[in-house]
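Asks: got a structure for you, letters missing:
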């Protein structure tokens, strides 16, 4: 494992409990004391805010958009919080649609942009002695402290406690362009500190996915995780085992397909979360963190981040091929020793690892099936003679498999000459391609990266006289 010093910070004088006690009234940061300008806010979000205000309701830009604007970043989404109920919001906007069953949200659509409008929400209000049911008699907490029901309207003072991190609990007031801060989020955002609101262990037990959100925001924003927020995570990481695997798939995509995959991976490993998301991968990394397959993984995650920064497409298929390659490679080496057949052993290893993975992070078949093809095509790159090589160029998964080959070559798992040959042939005409495959390569490399010599064809001996 890498050092945990990076994501953690020393404690300071403002503990979460002290912040909560002092939060009955917000700190109001006036317009001349913060950098947020309406020029950087979506014009459609401003329309929603102003119309709510003109109708007599409170209207705030809230959450990540306020945080990002404060940091000089450019938010992708602009969310609004208000004391207007969903039906009242719908009456104000003809282009509004209500979604959600337990708690209605208003989606106000402007072409391709959707402004989400949420009514202030209250904390669950249990009425019995064990604090586990609501007024209708439904359970709101399970035996582990996880929230089951969460659908009451409230005030802005109550709404703030529903948010997870202080830096995400800032409210931009359209009435006077001030920022309202109930929990010290203004200072934490400027200091780039990620701190949970309330008691961290209680908040993680309410929703274990908050541990993954801590990783995601720390990686995305380059924030340090406050020591009080980070300390309970290794102890409570096991709670992720009870989260639906489909939900974890969505969280993994958010962490790894948004331009900060390598940092997310490091934090997951440091905080003891990786083994609860990718147990086979964690076992492989713990066995040998510097293996050639581990280098493929790190280069793949760095390449994913580079593609996102370059505004190029990224897919879960390639991401999970990268994340699962170390355990696939480990299983392949064992199976090949037993079976001998290279392609069959590689496909069997892929099937074993992906099947086990489904119990933790459920990867849909639309991604695992092409992943299997990408992996299964790797041994075919060793064969550069005849029509079989030309047919590989026409395979529907050739490009993705070729990209994976380049990754393996960069990590030293495959000889660079093999990758260069496949790079060169793609730029050739049909006639020149035929000439190349007739010449073939100087040697062949297996999926395991070992160079294999071609057998020499011997002329048959003449029969004895």
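Replies: Right, received. Where do you want to start? Keep in mind that this is a model prediction, so the values were computed, not measured.
Asks: all contacts plus neighbour counts: C-alpha atoms, from now on.
Replies: OK.
Asks: Show me where the stretch 301-450 of the chain has its strands.
Replies: Secondary structure of the stretch 301-450 of the chain, counting by DSSP state E, counting those that start in this stretch: strands at 444-445.
Asks: Sorry, slip of the keys, the one I care about is the stretch 151-300 of the chain.
Replies: In order along the chain, the stretch 151-300 of the chain carries the following strands (DSSP E, counting those that start in this stretch): 170-173, 178-181, 193-194, 224-226.
Asks: most packed of these?
Replies: Comparing the strands of the stretch 151-300 of the chain by mean neighbour count (mean count of other Cα atoms under 10 Å), strand 193-194 comes out on top with a mean of 28.
Asks: Check which helices and strands that strand is in contact with.
Replies: With contacts defined as 3 or more Cα pairs under 8 Å, 6 or more residues apart in numbering; DSSP states H and E, the packing partners of strand 193-194 are helix 209-221, strand 224-226.
Asks: try it against this one:
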């Protein structure tokens, strides 16, 4: 049995050459630095091709962010050609050719190894741990993940080389795995999230056989590296297609594997209020990305995990835990559970918790508290989050209106609320009276009256 006829890769590569007059891709659309690398490889007697996402995106009229190259030169041979080259990676040995802020990634053609050896290693479940077996361009094509990513642009005749039917799939806007889908997902479970992300980004449909194993194999993500899952989560939700990505996670049974506590909370929230807020938050994120505005991972995870926080808070309060203590414990509990799944760094998890814990404080309008909140380093993010919560419930409308006015005319807005301030306690227990259930409509607060002497 040949490498390309293995059970995992029951694909026999068949070359189709798409000429320049058919595919319409021009070198003017490509990175000059990528072309420089391609021509240098060719001059040195090596084969070199623009490959993967760049070719795919150019074919559908997109603008690639990265230009990757595949070659028959080994990483060491590539390094010998470019002084501005460094070698990286153990699982996959790669060459990075650096031009200022742009990095051109150059990978040697890889083959599908048979038995594990020193350069290819899998675990008992079939998950790929190390893969540095080099081969031909045909070998390289069939071991890539999706057919749409196995297209090669050749500078010698400006053609696109297709070995696995990727060109037809791109034309049909179809995302199809190369090889046997279940085996490919077991080889790398994160590939399931990649399928959802690419389908969302490209507007492609996931081909039926490629989609079928996703709900069954989703639990395999629990064994994936938390660091990789965190990186893939950022790619999924910060690339401008967060809503579509979330919908793919839901549709293919992947949400409970990536955000298990949030999935449980959304299922138990029969009103759908939490889902409305989460989707609106992702919609806002997509708008910011489209406008080249910064998006904080801390705010993103505050949105993604808010349903889980609300559920944990309600459970603790049902057990009789004091409101302020319940808020802190709920935040810690949700963070701890999610960190075990995705390696959420503290530089993001701590601001995320601050955004949550500041929410009840927006109902307390004493002069000192108002100006203290205005000076808080997380105020801007927390007030944006408060406004986002209107998508779930309009019970916070008065607070949103007050704080909008405060930001415009702090002294006037605070003065207008001084009558209420006079009847509010000044101790920290006031925070315990703020909203008991962040998802429910808040009941009118009963004000404590000072006793007359």
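Replies: Okay, I see it. Please read these numbers as outputs of a predicted model, since none were measured by experiment.
Asks: Need the TM-score from the superposition.
Replies: TM-score for the superposed chains, counting by TM-score structural alignment, normalised by the length of structure 2: 0.90, backed by 435 aligned residues with a Cα RMSD of 2.3 Å.
Asks: do you know which of the helices and strands packed on strand 193-194 of structure 1 lies nearest residue 55 of structure 1?
Replies: Comparison of those against residue 55 of structure 1 by Cα to Cα identifies helix 209-221 as nearest, at 34.9 Å.
Asks: quick check: that closest one aligns to which part of structure 2?
Replies: Mapped onto structure 2 using TM-score structural alignment, helix 209-221 of structure 1 covers residues 190-202.
Asks: again with stretch 243-254 of structure 1
Replies: Under TM-score structural alignment, the alignment places stretch 243-254 of structure 1 onto residues 224-235 of structure 2.
Asks: Over to stretch 392-403 of structure 1?
Replies: Going by TM-score structural alignment, stretch 392-403 of structure 1 sits over residues 373-384 in structure 2.
Asks: Now the terminal residues of the matching stretch, how far apart.
Replies: 13 Å (Cα to Cα, to the nearest Å).
Asks: ok, how many other residues are close to the aligned partner of residue 124 of structure 1 in structure 2?
Replies: For residue 124 of structure 1, the aligned position in structure 2 is occupied by residue 113, per TM-score structural alignment. Burial of residue 113 of structure 2 is recorded as 20 neighbouring residues (other Cα atoms under 10 Å).
Asks: check which helix or strand covers residue 113 of structure 2.
Replies: Secondary-structure assignment from DSSP states H and E places residue 113 of structure 2 in no helical or strand segment.
Asks: so it makes contact with residue 122?
Replies: No. Contact status for residue 113 of structure 2 versus residue 122: not in contact, 10.4 Å apart, counting by Cα atoms under 8 Å.
Asks: hang on, the earlier thing: give me the distance from the match of stretch 392-403 of structure 1 to the chain's centre.
Replies: Chain-centre distance of stretch 373-384 of structure 2: 25 Å, with Cα atoms, centre = their mean, to the nearest Å.
Asks: what comes up buried for it?
Replies: Applying a neighbour-count criterion of 16 or more other Cα atoms under 10 Å, one finds 373-374, 379, 381-383 buried in stretch 373-384 of structure 2.
Asks: okay if I get those residues as TSV plus distance to residue 210 of structure 2?
Replies: Shown next, in TSV, are the buried residues of stretch 373-384 of structure 2 (distance: Cα to Cα, whole Å):
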residue	distance to residue 210 of structure 2
373	50
374	51
379	45
381	39
382	40
383	42
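Asks: Cross the residues you listed against helices and list the overlap.
Replies: Judged by DSSP state H, helices contain the following of the buried residues of stretch 373-384 of structure 2: 373-374, 379, 381-383.
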